[in-house]
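Engineer: Please find the sequence and the predicted model below.
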Amino acid sequence: MSAIDAQHVALTYSDGTQAVKDVSLDIPEGEFFGFLGANGAGKTTTIKILVTLLKPSEGTVSVNGHDVIAEPREVRKSIGYMAQETSIDEELTARENISFACEAYGVPRSERANRVDELLELVDLKDVAEKRSKDFSGGMKKRLDVATALAHEPPIVFLDEPTTGLDPKARNRLWDYFKRINERGTTIFLTTQYLEEADQLCERISVLKDGEVAISGSPNELKSRVGGDILEIELDDPNERELDEAYDIAVKSGLANSTDAIEQTEDGINVTSSEARRHGTDLLVSLRNAGLTITGFNVRRPTLDDVFLKVTGEEYDADGDERETDDRTSAPEVVQ
């Protein structure tokens, strides 16, 4: 059985704006799945549909075998959801927050104490269990939020940009917890602003563009679709004419399969080619023969940033903040 099965899901606001146009996902049990997209592409709206906070205008969605429209309560019982903003009560201690979550999710009273201790240990908060969470750092609050989302041992956990705003050390610690949870068999649905995070954690990724899934695959599969390695060439303080000349020389070199694989940058050109390592030096010679001064060059393997740029036509914005539904007065129906 699929953990998540969504077919042709769409959501249109009453003012006619389509937040999600056509999203289909089939996520098997136990998978660590990443969902990427530019700000406003529909990531947060989609995740809110999957967790029953919004009702789709079209399409079908099944989570853990339960229809999100016909059986919203059963869906909610079977998932954990960590929203972009932490939902902990800062006046309560770490132990009290997790205890409250256990009670809210219906964890049997006889099991709660052990469950709270397990979660405190999982997220490394056992030593501060009796401290009020308002005094915690941002990373500690995020870890506590993870623990509350796991209170009832849900088979699926939805993480909506869980590490946004954290320093690298705190982010890496959360990565370790997510890996540990997934190794226990929990299906994880992750949206993130950090492509490195998706590359490190996710078995499979879908990229959303304008409310539709544009591409899906493992990180390595997606990177292989870029079309080869990337030759980066820097010129000595080039003007517009020199940049155009370098571009024309790269086109005539035949190194790239198409002009789409050649990109002008502020200080040179990038060429994507399966022959970049073998014949990239030939292009360097041609540029030097034309009187252009090369100050640096590098051949590297493609990253998810390159994938995102190729698929969406824009660079990934790690500093933006998607709020597709929050500011609308004409919001769609919420599932009861």
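Structural biologist: Looks like it came in fine.
Engineer: C-alpha only now, for contacts and for neighbours.
Structural biologist: Noted.
Engineer: tell me the strands in the protein, going along the chain?
Structural biologist: Secondary structure of the chain, counting by DSSP state E: strands at 2-12, 18-28, 32-37, 58-63, 66-67, 79-82, 156-160, 187-191, 204-209, 212-217, 229-235, 262-264, 268-273, 294-300.
Engineer: okay, now the one to match up with it:
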Amino acid sequence: MNPTHPASAAIDVTGLSKAYGDKVVLDGIDLTVPRGSVFSLLGPNGAGKTTTVQILSTLIRADGGAARVAGHDLAADPHSVRAAIGVTGQFSAVDNLITGEENMALMADLHHLDRHEGRRIIAELLDRFDLVDAARKPAATYSGGMRRRLDIAMTLIGSPDVIFLDEPTTGLDPSARHAVWQIVRDLVAGGVTVFLTTQYLEEADQLADRIAVLSGGRIVAEGTAEELKRLVPGGHVRLRFLDPAQLGRAAEVLGTGVRDDEALTLQVPGDGSVHTLRALLDALDNASVEVDSLTVHTPDLDDVFFAVTDRPGHEKVQTR
């Protein structure tokens, strides 16, 4: 384990690399995921997100680097890693030809649970995931959201410490997506660590304690959502006026900004903080300038994503 990383980390990765022939998929990535948190790995298609999950869940071997998952060395003790994790992939593991309850029972058998304990856990999970009424119906009759809930419930049969969710809400409607988000929040509240890959920037913003952006096989930015947003310039306040005279006076007083005489707006650089807004409005008020309305734009994860994945050489952007 990297000596700078806390011993309590649920996942600790140093120099992880993977290539297929001449194509480098992962180029020496480092990651640390604290226990009981949500860590989100963002990246465009082909960035290496699924490969990272496959390596950390022991499905494929890395070419280089080291990793510990749930306290176990990935290379030296993969069996203990597998016993401590659950994996929900991009594509559902649900068997559509059998019922939801039978899918759960099959997973309980794979975990070698005795019949009584298996039934108890299955009943608890079916209730927890609001699948009791559908439990004895073929999974083929389930909606996409129900199938995904069943998939995650099956992952929890073995009471894993760490769960890998690889793009779990792809293809779901907004209602089903929000239901999965609540499941993730509940899991973390119960002490589970969630490693989430997603292409939905809003999803990472909503759920993740920390976010890493993967591009060109490298981590190009990492931090909290707020730290990442501060990397990108371009925040501004847009002031709207009722007449050209007030617009002209505001431009004089502030001495900066992009003026639009047709729309009667003035776009002024600003980070959207209360301090900045107060100073801006005080300056206009002291000059007796009347503002009709204002809107604040601060960089979001969309801005961060495009900014850091377009950087030449994919160098990492520091959040501190």
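Structural biologist: Yep, that arrived. Remember, predicted model here, so these are calculated numbers, not experimental data.
Engineer: TM between them?
Structural biologist: The TM-score (TM-score structural alignment, normalised by the length of the second structure) is 0.78; 271 aligned residues with a C-alpha RMSD of 2.8 Å.
Engineer: Including distance to T45 of the first structure and mean neighbour count, could the strands of the first structure go into TSV?
Structural biologist: TSV is the format used below for the strands of the first structure (distance: least, C-alpha to C-alpha, whole Å; neighbours: other C-alpha atoms under 10 Å):
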stretch	distance to T45 of the first structure	mean neighbour count
strand 2-12	8	20
strand 18-28	7	19
strand 32-37	12	25
strand 58-63	14	20
strand 66-67	17	19
strand 79-82	14	22
strand 156-160	11	23
strand 187-191	11	24
strand 204-209	12	23
strand 212-217	12	17
strand 229-235	34	21
strand 262-264	33	16
strand 268-273	34	24
strand 294-300	35	14
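Engineer: will you turn those strands into a markdown table that also has distance to G313 of the first structure?
Structural biologist: Listed next are the strands of the first structure as a markdown table, based on distance: least, C-alpha to C-alpha, whole Å:
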| stretch | distance to G313 of the first structure |
| --- | --- |
| strand 2-12 | 23 |
| strand 18-28 | 19 |
| strand 32-37 | 12 |
| strand 58-63 | 28 |
| strand 66-67 | 35 |
| strand 79-82 | 30 |
| strand 156-160 | 24 |
| strand 187-191 | 20 |
| strand 204-209 | 10 |
| strand 212-217 | 12 |
| strand 229-235 | 17 |
| strand 262-264 | 12 |
| strand 268-273 | 15 |
| strand 294-300 | 20 |
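Engineer: ranges for the helices of the first structure?
Structural biologist: Remark: helices assigned in the first structure by DSSP state H are 43-50, 72-77, 94-104, 109-122, 138-149, 168-183, 195-201, 219-224, 240-253, 276-289, 304-312.
Engineer: what's in contact with the third one?
Structural biologist: Contacts made with helix 94-104 of the first structure from outside it, assessed by C-alpha atoms under 8 Å, 6 or more residues apart in numbering, are listed as 88-89, 109, 112-113, 116, 119-120, 125, 128-133, 144, 147-149, 151-152.
Engineer: And the buried ones among those, selectable in PyMOL?
Structural biologist: Buried subset of the contacts of helix 94-104 of the first structure, written as a PyMOL selection, criterion 16 or more other C-alpha atoms under 10 Å:
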select buried, resi 88+89+112+116+119+120+125+129+131+132+133+144+147+148+149+151+152
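Engineer: what stretch of the second structure does stretch 18-28 of the first structure fall on?
Structural biologist: Stretch 18-28 of the first structure corresponds to residues 24-34 in the second structure, going by TM-score structural alignment.
Engineer: Thank you, goodbye.
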